[in-house]
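**Student:** Got a predicted structure here, sequence first:
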Amino acid sequence: MANAIAYLKMNGLGNDFVVVDARASKIRFSPAQVRRISDRETGIGCDQFIVMEPAPYPGADLFMRIYNEDGSEVDACGNASRCVAALVAEELVKSEILIATNAGLLVAQVNGDQVTVDMGKPKFDWQDIPLSEEFRDTRGIELQIGPIDAPVLHTPSVVNVGNPHAVFWVSDDPEKYGLERFGPLLENHPIFPQRANISLAQVISPDKIRVKVWERGVGLTLACGTAACAVAVCAARTRRSGRKVTIELPGGALQLEWRESDDHILMTGPWALDGRGELPAELMMEPAA
């Protein structure tokens, strides 16, 4: 590695990221490199590895490339969007930042340590989520864990909010359901050809929902911005909540609004800078052919 690569360590409600600025250097990372960097024991450690790249078209301020800790590239990450927006807003001395992603253009409004991101419109059609078979009503699909006559989890709402999500509605604290056991099975269930993020959601009141998330390619996480979006729109769609709701995650709370005028999802929450460093050369080495 000829030149050291600087990184920032950031987080949104404990959902943590290693962020690299490749807008000038055009650095690309292999899945193996991402896995080594993301490893919490031998690398830097993070839920997602984020690469800031040049804007792909006029109007955007940059492109945000997102990798899960397992090296897979994904299209959306709400918590990382807030962190990146805050960085670029300070750099460009403006409050509105336009972030291009594989899921589309995100508009972020930065106000100090709070950032509101327009996450766009949710997709509810079974082919858009996607599912491997047709379900006309995705407010609740046939999928369950446990005995047929007494399932532990069943009938999730499904949606795509930049990536696929399944939301299981539970009556008790989500911590009681053993998501660490069921998460891998549900993430990789054949009904989800691109795998899925799995959430357990307990409706506390029409404007407050408690959520625990198993994130695709990551595992249990303190917070997941797109999962919060998924829960909010699915709760409103199934009349469990209104269109404005507080989503309580293990790492903290996000404010969600599924805007009635255009069906866009607005997510508001904090961001934090945890530290800076340079990627060690051994993490960037590729195995010999």
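**Tutor:** Yep, it's here.
**Student:** Please count neighbours and contacts with C-alpha atoms only from this point.
**Tutor:** Fine.
**Student:** Excluding chain neighbours, what is closest to residue 189?
**Tutor:** Nearest non-adjacent residue to residue 189, counting by Cα to Cα, 6 or more residues apart in numbering: residue 195, 7.0 Å away.
**Student:** Take this one as well and set it beside the first:
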Amino acid sequence: MRFHKLHGLGNDFVVVDALDDPDLARRAEEAAPALCHRALGIGSDGVLIAVQSERADFEMIMVNPDGTRGMCGNGLRCFARFLSHVGRTAADRITVDTIGGVTTAYLFPTEDPASGEVEVDMGPPTLERARIPMRVTADQDAGESVIDQPLRVGDETFAMTCVSMGNPHCVIFVPDPCAMDLARIGPLVEHHEEFPERTNVHLVQVVADDELFLRVWERGAGLTLACGTGACAATVAGAVSGRSGRKATVHMPGGDLRIHWLPEGNVMMRGPAVTAFVGEIELDRLPRL
């Protein structure tokens, strides 16, 4: 199987063109845990598979290292850049069908066709408890927003603001994300009973009205250097909680994204997508994980 390895701010992906081969799409998805394994496979935070779509220019199947399907903003930028690089599109605007709905990606001119800036219209955020989704008890309103509500994790209580960007995010504002043990806190929140489909977890520091710092624990992947949908969710959470504005540069260990929650409701995300290398791998040689 031929593949391209791309990353967006160090959030890296194995990308596969299965537009003309549905069986390859199936095999690549089944092999995703091994492909993502950094010792036994290629190594990545996810596998992106390009397939045909009936409602958009392309469909992106995103598979996490644990084999579950997901949604990823950094992956969307890489996916769009990949399609342009391999000649599947010459357009500067494409629509992509994802598990979270149809999105639009804008490719900016670049001297290197394998790398460059991409802006993605991530659509509107979802703030309603039931649609994130979160647990709804008898005394809770399914349509309520979850803003600065307490979340008990072991002996600690955090104020959480929850947002869906096509996937669930639990945003926790703290004075210093680097002073906290996200490797310990992340899985406890990800698997908390409040989140029936688990959740991404973010520790966020407000640097200025238009500047945030974010550390990421991704659902199904663990600690990663960056998260596009997480940066969008953090910006929305900052705005709805009154901590920051609707437009922000979001710093992450892997680099920066520019996020704008438009007055009309959609969230725009802009940042780089870089091709690291191209290769081939024999799927039959990979272990079953």
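**Tutor:** Everything's here; your move. Since the model is a prediction, treat every value here as computed from it, not as a measurement.
**Student:** The residue nearest to residue 189 of the first structure maps to what in the second structure?
**Tutor:** Counting by TM-score structural alignment, residue 195 of the first structure lines up with residue 198 in the second structure.
**Student:** Check residue 8 of the first structure too.
**Tutor:** By TM-score structural alignment, residue 8 of the first structure lines up with residue 4.
**Student:** mind listing what the match of residue 195 of the first structure touches?
**Tutor:** Listed by Cα atoms under 8 Å, 6 or more residues apart in numbering, the contact set of residue 198 of the second structure reads 168, 190, 191, 192, 219.
**Student:** now do residue 248 of the second structure
**Tutor:** So residue 248 of the second structure contacts 209, 210, 211, 212, 235, 258, 259, 260 (Cα under 8 Å, 6+ apart).
**Student:** Which of these fall in helices?
**Tutor:** Taking DSSP state H as the definition of helices, these contribute residue 235.
**Student:** All the helices of the stretch 1-150 of the second structure, residue numbers only.
**Tutor:** In the stretch 1-150 of the second structure, the helices defined using DSSP state H, counting those that start in this stretch lie at 22-30, 32-36, 73-85.
**Student:** Redo the ones you listed as a markdown table? Include mean neighbour count.
**Tutor:** Converted to a markdown table, the helices of the stretch 1-150 of the second structure look like this (neighbours: other Cα atoms under 10 Å):
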| stretch | mean neighbour count |
| --- | --- |
| helix 22-30 | 17 |
| helix 32-36 | 27 |
| helix 73-85 | 26 |
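**Student:** nearest to residue 12 of the second structure, of these?
**Tutor:** Residue 12 of the second structure lies closest to helix 73-85 among these, at 7.9 Å (Cα to Cα).
**Student:** what helices or strands is that closest one leaning on?
**Tutor:** On a contact count with 3 or more Cα pairs under 8 Å, 6 or more residues apart in numbering; DSSP states H and E, helix 73-85 of the second structure meets strand 2-8, strand 11-17, strand 47-51, strand 58-63, strand 101-107, strand 116-121, helix 228-240, strand 267-280.
**Student:** That one: how far from the chain's middle?
**Tutor:** 12 Å (Cα atoms, centre = their mean, to the nearest Å).
**Student:** got it, and stretch 5-20 of the second structure?
**Tutor:** From the chain centre to the centre of stretch 5-20 of the second structure is a distance of 13 Å (Cα atoms, centre = their mean).
**Student:** cool, stretch 32-39 of the second structure as well?
**Tutor:** Distance of stretch 32-39 of the second structure from the chain centroid (Cα atoms, centre = their mean) equals 18 Å.
**Student:** Quick one: the residues in the first structure that that stretch pairs up with.
**Tutor:** Aligned using TM-score structural alignment, stretch 32-39 of the second structure spans residues 34-41 in the first structure.
**Student:** Contact partners for the most centrally placed residue in the first structure?
**Tutor:** Closest to where the C-alpha atoms of the first structure average out (Cα atoms, centre = their mean) is residue 77, at 3.6 Å. Contact partners of residue 77 of the first structure, counting by Cα under 8 Å, 6+ apart, are 66, 224, 225, 226.
**Student:** Return the residue of the second structure aligned against it.
**Tutor:** Aligned counterpart of residue 77 of the first structure in the second structure: residue 72 (TM-score structural alignment).
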